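> my questions concern the predicted model and sequence given below.
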Amino acid sequence: MAASDYSARHLSVLEGLEAVRKRPGMYIGTTDSRGLMHCLWEVIDNSVDEALGGHGDTIEIILHPDDSVEVRDHGRGIPVDIEPKTGLSGVEVVMTKLHAGGKFGGGSYAASGGLHGVGASVVNALSERLDVWVDRGGATHHMAFRRGEPGNWADPASGPSIDATFSPFVTGSELAKVGKVARGRTGTRIRYWADRQIFNKSARFTFEDLIARARQTAFLVPGLTLTVRDERNPLEPSEESFRYDGGPKDFVDFIGRDTAVTDTWELKGAGSFSETVPVLKNDGTLVSEEVERDCQVDVALRWGNGYETEVRSFVNIIATPKGGTHHAGFEAGLTKVMRKVIETNARRLKLTGKDGAERIEKDDIMAGLTAIVTVRIPEPQFEGQTKEVLGTGPVRGIVAKVVEKELTAILTSTKRDTKAQANTVLEKIVAEMRARVAARKQKEISRRKNALETSSLPAKLADCRSNDVETSELFIVEGDSALGTAKLARRSDFQALLPIRGKILNVQKASVTDMLHNAECASIIQVLGAGSGRTFDLDQARYGKIILMTDADVDGAHIRTLLLTLFFRYMRPLVDAGRVYAAVPPLHRVEVKGSPRREKEYVYTYSEQELNEVLRDLKRSGRKYNEDIQRYKGLGEMDADQLAETTMDPEHRTLRRITAEHAEAAERVFELLMGNEVAPRRDFIVAGAEKLDASRIDA
């Protein structure tokens, strides 16, 4: 089209909810399952806002078999009287008008998650059908919509149906009274069918995500009961209910995965700030006024013995996964306090000499931290309708000040238990700083190395010739006796060997400092060349496969467990990437006798059951074998050819890949078997004592 042909008649003006249907991504982000769930969050959050204001303490969410979803609350109910400017009922205004609602500074809500006034109307616009029932004033009021347009559905006697015939209102809309309720009973029920013209066919309501969101909300609104019921499978309906009275403190205890080294501390406070906002006057004009805002801060945090960080932030119970000013204020206050307290206790923490010149960084402090940061403010400023980032500037300073004041009081407390925990945290942070510095120095040394310099790798490492990470393999071998055989059995072009002496340090109990000072652990970290803990860089790993090759006995299993604990806690990305394996050496070798027609052969078996099956098959086929069956108690009992054929040769060996698909369950098992708490481990052993086969003990 030529420039001269482009005129005002080519411009389109989208009215009302038409804009939402034309550009849904602007309001809900996507049109897949995430966008579908976002619509449900909008409806649920409106009910939660009522509970936040002290109106109602129960919310029900029901997934119906007909692909509809229903949300019920016992709040005040959407207003049913006529809104004077539009001449429409309050229900129709809320459901059909963008930027309409009770959250624009009219005093209906002190602090709410919804503030743009588009949540309910957007859900209505993107629904093939939506019904709303309001209990208020002794009556139940009902109104129905089709893709945002009000009207009547000719429903069967069985109840609302998406297949019923719809008739839009022609002259004027009607909010019908369909029943009576007790005078004091109030509440809102919304049921809707998502419009499949808008959402992908594969978009579905996820029960697990709904459960997680309901649990999260129950933590953030103490005393609120949320019930989620999935009726999509009538034969096996699912229902879960959540209610917590401890607030963010309970939330931290729930999501903290590692073993706590401190109690869960609560940091509470408030502050105020003024901001200039446009205020809507009665005559319809907008006037800028300076208003005073109150900001309530509630932070719960604790440190664990791990190094992963889990910090979640919320504004008026709305999750802000990308942070914002409240998150930044929390980190700033935390860093300032820790640096100050550590500086004060430098001598006791032995921060002298070279260590004293190092500065504590935020990552050192955040290692092993689990925290929930919540703020409540009226009319928060978010970046976009999806509300993933808080933009209200003054909140940063208020949160930082509350964290500084409350955390300083805890860290300088004279109470015995609190003081001991504070010392543990400070020592942990200093240990993280030292580990980071050591990793940085190691990286600098490796960068400075050139072809003329000797390698700084351990002398006991039998390295491979290949520099190709994808094909290279590192075998961590139990004992020097197995090392000699393995050297002869390996393919030195791509297989490296690192022997370890017996059982390494149990890192589930030991501190980071003890782990780094342990010769075997330090050798493994040094040889891999990718660091440890928070400084671990998977791309720097020198080998594509890490294979743990231990004896096929109880001691070998123990050593393998200790090694896996080290990898799980301090080199977790290797496990997640599927690059850690356990070699599977055989337990037995059966010599099958030859005949004029067949040569003598050897059969390897890997369990007692497999051995019995092999012997049974040999007897059935009439083949004779040497009754003196060799049982391998260690890798050192094999000769090089046997070890290569059964355990090391890629063409014949069997490897067991170590995965962490169920990471939280694995963490609990590691802590039970390898942690500091003796009583749970004793109970576990006692409970399983009857199942123990005494003949399997290698004594």
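On my side now, so go ahead. Numbers count the residues shown, from 1 in each chain.

> can we go C-alpha only for contacts and neighbour counts from here?
OK.

> regarding this structure, what is its longest strand?
In the chain, assigned by DSSP state E, the strand with the most residues is strand 286-303.

> which stretches of the stretch 551-699 of the chain form strands?
For the stretch 551-699 of the chain, applying DSSP state E, counting those that start in this stretch gives strands covering 580-583, 588-592, 601-605, 630-631, 655-657.

> out of those strands, deepest packed?
Most buried of the strands of the stretch 551-699 of the chain, by mean neighbour count (mean count of other CA atoms under 10 Å): strand 580-583, with a mean of 22.

> so which elements touch it?
Under the contact criterion of 3 or more CA pairs under 8 Å, 6 or more residues apart in numbering; DSSP states H and E, strand 580-583 touches strand 545-549, strand 655-657.

> as CSV, those strands with distance to Ala218 would be great.
Shown next, in CSV, are the helices and strands packed on strand 580-583 (distance: least, CA to CA, whole Å):
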stretch, distance to Ala218
strand 545-549, 43
strand 655-657, 39
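
> put this beside the first:
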Amino acid sequence: CNTIPTPDGGTHEQGLRAALTKGIRAFADLVGQKRAKDIAPEDIITGSEIMLSLFMREPQFQSQTKDRLTSPEAARLVENAVRDHFDHFLSDNMERGKALLGHVLERMDERLRRKAEREIKRKTATNARKLRLPGKLTDCSGEGNGETELFIVEGDSAGGSAKQARDRKTQAILPIRGKILNVASATTDKIRGNQEIADLLLALGCGSRKDCNPDALRYDRIVIMTDADVDGAHIATLLMTFFFQEMPEVVRRGHLYLAQPPLYRLTAGATSAYARNDAHRAELEATTFKGKKVEVARFKGLGEMNPQQLRETTMSPASRSLLRITLPPEYEGRAAVKDLVDRLMGRNPEHRFMFIQNRAGELDPELIDA
């Protein structure tokens, strides 16, 4: 018999898409997966190879070239024929069905994320260097000289000091409000709707996950600058988790750094020095300030330092200390890193408890800030 190929699809393909989409959503309800309501046909079809052959009386086409089938009854015929068999296949093969559902949900998450990024790009200026985030990003004027830096700082107070301490040509400031969302345990909807993360993505300009292009990164260095206490370390950890999950190639290429702000200022007469932590303070007291009466001031936050102090201790390339965050070269061992991040930052608190319980004995008690 003669068959007619339809390169532009048509109502028969609509029926197939409807059957697969409704079947996947019904299976998701069966296994208690509530996120399936956002599944679209392209989440199932994209990347698939499907052969669909339909024989029917008096088919109707869009034009004389017959590139697209338009017979209304074709959609109903195909949907009814496929849906019942697909439902039985999923219910009879639960493990394979769950694996398929997981794959479809990953595609759904990726599609929704790309949609959100397109919306963000649509609302912003086409020239990335003219990007403005009112009340957030204070950009630098330098471009492409290998020395531009984005400082991600904790809170408006520290952000104010950092803006005064920065080098306007090479250093940009982006304040974030409190503790950023933990992307390792958050849903795609929460990540997509989080304003702090949206601001970060806009400021960096390189996209995220599969769409991440490190060559489009707007800064040569990204510096996480938080208070030198437990809360500051927590915020830095959340930010490192964000970069590892959303743009690991940026981390692997060595663009991510941790600032090393001081926790103490030690003064004896005309001599002053800054200590990053208790161990560093003890070292200074035993060397530089040995036998002297030392006045110790503790910085509760970056905002307590005046701009000159912040510049000298934390921001000036001539006197600061930065800690580069890296990943194993060529992603060797990345699976182990991902497993560690999932255990420490993921949704299951039991994994964190077991990790701490098993590894607590390896810690030096003097290094614990409690």
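Looks like it arrived, so ask away. Please read all numbers here as calculations on a predicted model, not as lab measurements.

> ok so, going back, out of the strands of the stretch 551-699 of the first structure, which gets nearest to Trp133 of the first structure?
Closest to Trp133 of the first structure of the strands of the stretch 551-699 of the first structure is strand 655-657 (CA to CA; 55.1 Å).

> excluding its backbone neighbours, what's nearest the residue sitting nearest the centre point of the first structure?
Nearest residue to the geometric centre of the first structure (CA atoms, centre = their mean): Glu310, 8.0 Å. The shortest distance from Glu310 of the first structure to any residue other than its chain neighbours is 4.7 Å, reached at Thr370 (CA to CA, 6 or more residues apart in numbering).

> that neighbour: what secondary structure?
strand (DSSP: H, G, I helix; E, B strand; the rest coil).

> just give me the neighbour total for it.
25 (other CA atoms under 10 Å).

> that one -> the second structure?
Matched by TM-score structural alignment, Thr370 of the first structure corresponds to no residue in the second structure.

> so Thr370 of the first structure makes contact with Val311?
Yes: the criterion here is CA atoms under 8 Å, and Thr370 of the first structure meets it with Val311 at 5.7 Å.

> rewinding a little: whereabouts in the second structure does the longest strand of the first structure align?
Aligned using TM-score structural alignment, strand 286-303 of the first structure spans no residues in the second structure.

> show me what counts as buried in that strand.
Neighbour counts over strand 286-303 of the first structure (16 or more other CA atoms under 10 Å) mark Arg293, Asp294, Cys295, Gln296, Val297, Asp298, Val299, Ala300, Leu301, Arg302, Trp303 as buried.

> what angle sits between whichever helix or strand comes after it and strand 286-303?
From strand 286-303 of the first structure onward toward the C-terminus, using DSSP states H and E, the following helix or strand is strand 310-315. With axes from the mean of the first three to the mean of the last three CA atoms, to 10 degrees as the basis, strand 310-315 of the first structure and strand 286-303 are set at 150 degrees to each other.

> and strand 310-315 of the first structure, how far out from the chain middle?
12 Å (CA atoms, centre = their mean, to the nearest Å).

> stretch 267-281 of the second structure now?
37 Å.

> what about the helices in the second structure?
Along the second structure, counting by DSSP state H, helices occupy 11-30, 41-45, 72-92, 94-123, 155-165, 188-193, 195-204, 230-246, 248-252, 278-286, 307-310, 334-345, 349-359.

> out of those, which is closest to Arg265 of the second structure?
Using CA to CA, those put helix 278-286 closest to Arg265 of the second structure, at 8.7 Å.

> residue in the first structure matching Ala158 of the second structure?
Aligned partner of Ala158 of the second structure by TM-score structural alignment: Ala482.

> what sits closest to its match if chain neighbours are left out?
Gly636 (4.4 Å).

> so what corresponds to the one you found in the second structure?
Checking TM-score structural alignment: Gly636 of the first structure goes with Gly303.

> wait, that match sits on Ser161?
Yes: at 6.2 Å, Gly303 of the second structure counts as touching Ser161 under the criterion of CA under 8 Å.

> so who does Glu366 of the second structure touch?
Ala279 (CA atoms under 8 Å, 6 or more residues apart in numbering).

> from Ala282 of the second structure, how far off is it?
11 Å (CA to CA, to the nearest Å).

> closest to Glu677 of the first structure out of the helices and strands packed on strand 580-583 of the first structure?
Glu677 of the first structure lies closest, by CA to CA, to one member of these: strand 545-549, at 27.1 Å.

> that closest one vs the second structure, mean deviation?
For strand 545-549 of the first structure, the mean distance to aligned residues of the second structure following superposition is 0.4 Å (mean CA distance after the TM-score superposition for the first structure).

> okay, angle between that strand and helix 554-570 too, please.
Going by the same axes, to 10 degrees, strand 545-549 of the first structure makes 150 degrees with helix 554-570.
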